[in-house]
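K.L.:
Attaching a predicted model along with its sequence, questions to come.
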Amino acid sequence: MKAVLFDFDGTLADTLPLSFSAFKAVFKQHDHREVTNDELISMFGPTEEGIIEENFTAQASVLQAIEDYYALYEKGHYTNFPNEKELVDLLRHLKEQGVKIGVITGKSRRAFVISSEALQLQRFFDVAITGDDVGKPKPDPEGIHKALQLLGIDHSNAIFVGDSNADILAGKAAGLRTYGVRWLSTYQSSEYDRIPDGVFNRVAEFYKLLDANR
C-alpha cells in the first residue's frame, strides 16, 4: 500500500452537521423553505455553489446565499467543533509509514481550504482533488484517477476510504480496494449499491488493515 485516498466530509472531518446547518439557514433565509438532512444529501455531488445554484427557486438570491453559506460554515469551525484526535493520529501514522495521503472531495476548493486549515489537517495531504478540479463528481472516478496520476501511484497500490454510497461507487469504478466508514457522528450512507471491501465503525479497526498491508 503506497497511498490511501480519503473522502473528506464524514470521513476525515465531522463537518457534515456544520454543512447541514449552514445550508438549512441559507435555504430558509433566501429561498424561504425548510430542507431536511436527507433532502440535502440527495443534492450532494456538486460543490456548495452548485448545490445552491441548482436547487434554489429564488435565483436572484443565489450569490448572496453562497456568501452567507461560507460565512456560516467558516464560523462554525471555531465554535465547539469536535477535535477528532483519533483521525489526526491516523494521518500522522500514515505519514510516518511513508504512505501518501490524498483527498477526493465534492467540496469546493474554498470550503475545503476553510476546513482543512481550521482543523490543521492540510499538512498531512500530498494531494487534494476538490469538486472544482473535476468535470464529473463522485460517483464518477475522475477525481481518484487524477489523484493517482499526480501521485504517480498505480491503482493496485492504493485504497479509497469514504462514508457515502457515491464514494464506494467511485472507488470501485476506479479499480481500487474501497472501504466504507461510519466512525464519525454523522455519515452519509449506511447502505451501498456495491459491496465495499470492508466497513469500519471505529478508527482503531482501520489499523488492522494497515498492519495487514505493511
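P.N.:
Thanks, I have it. Numbers count the residues shown, from 1 in each chain.
K.L.:
going forward, measure contacts and count neighbours with C-alpha atoms only.
P.N.:
Will do.
K.L.:
tell me how far the ends of stretch 153-163 are from each other?
P.N.:
23 Å (C-alpha to C-alpha, to the nearest Å).
K.L.:
Buried by neighbour count: which residues of it qualify?
P.N.:
Of all the residues in stretch 153-163, those buried under the rule 16 or more other C-alpha atoms under 10 Å are Ile153, His155, Ala158, Ile159, Phe160, Val161, Gly162, Asp163.
K.L.:
Show me what the strand or helix carrying Ala111 is packed up against.
P.N.:
Using DSSP states H and E, Ala111 sits in helix 109-118. Identification of packing neighbours for helix 109-118 by 3 or more C-alpha pairs under 8 Å, 6 or more residues apart in numbering; DSSP states H and E yields helix 62-76.
K.L.:
Which elements pack onto the helix it packs on?
P.N.:
The helices and strands touching helix 62-76, judged by 3+ C-alpha pairs under 8 Å, 6+ apart, are helix 16-30, helix 48-55, helix 109-118.
K.L.:
go with 6 Å
P.N.:
Judged by 3 or more C-alpha pairs under 6 Å, 6 or more residues apart in numbering; DSSP states H and E, helix 62-76 is in contact with helix 16-30.
K.L.:
host element of Lys95?
P.N.:
With DSSP H and E as criterion, Lys95 is part of helix 85-96.
K.L.:
Just the buried residues of that helix, please?
P.N.:
Leu87, Val88, Leu90, Leu91, Leu94, Lys95.
K.L.:
Included below, for side-by-side comparison, is a second structure:
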Amino acid sequence: MYVCNPSTPPQFLTRLTGVIFDCDGVLVDSRDANRMYYNLIREGLGMLPITPEEEAYVHMHSVTECLARIIPAQRLAEADVVRDNLNYEDIFPYIYLEDGLVEFLELLAGRGIRMAVHTNRTNTTERLLRHFEIDRFFAPVVNAGSLKRPKPDPEGVHYILNAWGLPTETVAYIGDSALDERSAAAAGVTFWSYKNPALAAAMFVPDFDTLRSCLAGIAAALPGRTAEEPDLS
C-alpha cells in the first residue's frame, strides 16, 4: 500500500475526476457523538451504556442495523419512541470536522473534481453537512435511507457513478472502515484508506493536509517521476 507522500504523488491523481467520501470518521470525527446518541436511547429504555465493541459497530453501520444490534428485538418499538424524542442537532457540538478538510474540498472544487458522500447515516446527513457549511461541495449525497442495500453493497457507489457519468478508473473512494473498503472494491473504484492502515487500499491517507499537498504538487512533480514512483492505476 502506497502511503500518501507529496514528494512522490501517484500518477492516478492526474486522471482523478471524482472523489466519494464516507462521512463519519472521514469528513467528521463523530465517535463521541455516536456513543452519546445510542447511550441516550439505551438510557431511555433503562439499559446500560453500549460496550466498546458495540461502539465500534455503531460507528460504521446504519441506524436500523445499530438498533437491531444494541436493543433487544422486543424493545425496538420503544427505542423508536425514545429516538423520535431526541433532537440530533443537540449532539452537533460533539461532532468535529476533520482537520484540513475544507481546504482539501476547496482544492478539489477549484480543479473541477466532483465530490459525493456515501454514508450509512440516514436522515441526519444533509443536516450535518449544512451545519458545517460544506453541503455545497457534494452532489449527490447518498445515505442508507435512500438505498435498498447499504454499505458494503456497491449500490451507493454505482448510483453516484451513474449520476456523474464518470468511468470507475477516474474515481477514488475515501473511507475508514472495512465496509468502505468492500463497497469500493465491489464497485471497482480505487480505494484510499483514511487514518486506518489496516485496510486493503491503493493509498493510505494520514490526514487531509498531506493529501492536499500531494494533489497540489502533482503537476510539478510528474515530469520528474522515476520508474519507482507509484502509479496506483
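P.N.:
Alright, I've got the coordinates. Fair warning: this is a prediction, and the values are worked out from it, not measured in the lab.
K.L.:
Now which residue in the second structure aligns to Arg123 of the first structure?
P.N.:
Correspondence of Arg123 of the first structure to the second structure, assessed by TM-score structural alignment: Arg136.
K.L.:
nope, Gly171 of the first structure is what I was after
P.N.:
Per TM-score structural alignment, Gly171 of the first structure is aligned with Ala184.
K.L.:
if we can go back for a sec, count the residues that sit near the match of Arg123 of the first structure.
P.N.:
By other C-alpha atoms under 10 Å, 10 other residues sit near Arg136 of the second structure.
K.L.:
Could you confirm it falls within a helix?
P.N.:
Yes - judged by DSSP: H, G, I helix; E, B strand; the rest coil, Arg136 of the second structure forms part of a helix.
K.L.:
Next up, the contacts around Ile101 of the first structure.
P.N.:
For Ile101 of the first structure, the contact set (C-alpha atoms under 6 Å, 6 or more residues apart in numbering) comprises Ala3, Val4, Leu5, Phe125, Asp126.
K.L.:
What helix or strand is it located in?
P.N.:
In this structure, Ile101 of the first structure is located in strand 100-104 according to DSSP H and E.
K.L.:
what range in the second structure does that strand sit on?
P.N.:
Under TM-score structural alignment, the match for strand 100-104 of the first structure is residues 114-118.
K.L.:
how distant is the matching stretch from the center of its chain?
P.N.:
On the basis of C-alpha atoms, centre = their mean, to the nearest Å, stretch 114-118 of the second structure is displaced by 9 Å from the centre of the chain it belongs to.
K.L.:
That stretch vs the first structure - mean distance after superposition?
P.N.:
Stretch 114-118 of the second structure, aligned to the first structure and superposed, deviates on average by 0.4 Å (mean C-alpha distance after the TM-score superposition for the first structure).
K.L.:
Buried residues in that stretch, which are they?
P.N.:
Arg114, Met115, Ala116, Val117, His118.
K.L.:
tell me the secondary structure for the closest residue to Ala166 of the first structure other than its chain neighbours?
P.N.:
Counting by C-alpha to C-alpha, 6 or more residues apart in numbering, Ala166 of the first structure lies nearest to Pro139, which is 4.4 Å off, once chain neighbours are set aside. Following three-state DSSP, Pro139 of the first structure is assigned to coil.
K.L.:
And the closest residue to Gly112 of the second structure other than its chain neighbours, how far from Ala186 of the second structure?
P.N.:
Spatial nearest neighbour of Gly112 of the second structure, excluding adjacent residues (C-alpha to C-alpha, 6+ apart): Thr17 at 7.5 Å. Separation of Thr17 of the second structure from Ala186 of the second structure (C-alpha to C-alpha) stands at 19 Å.
K.L.:
Of those two, which one has the most company?
P.N.:
Thr17 (20 against 15).
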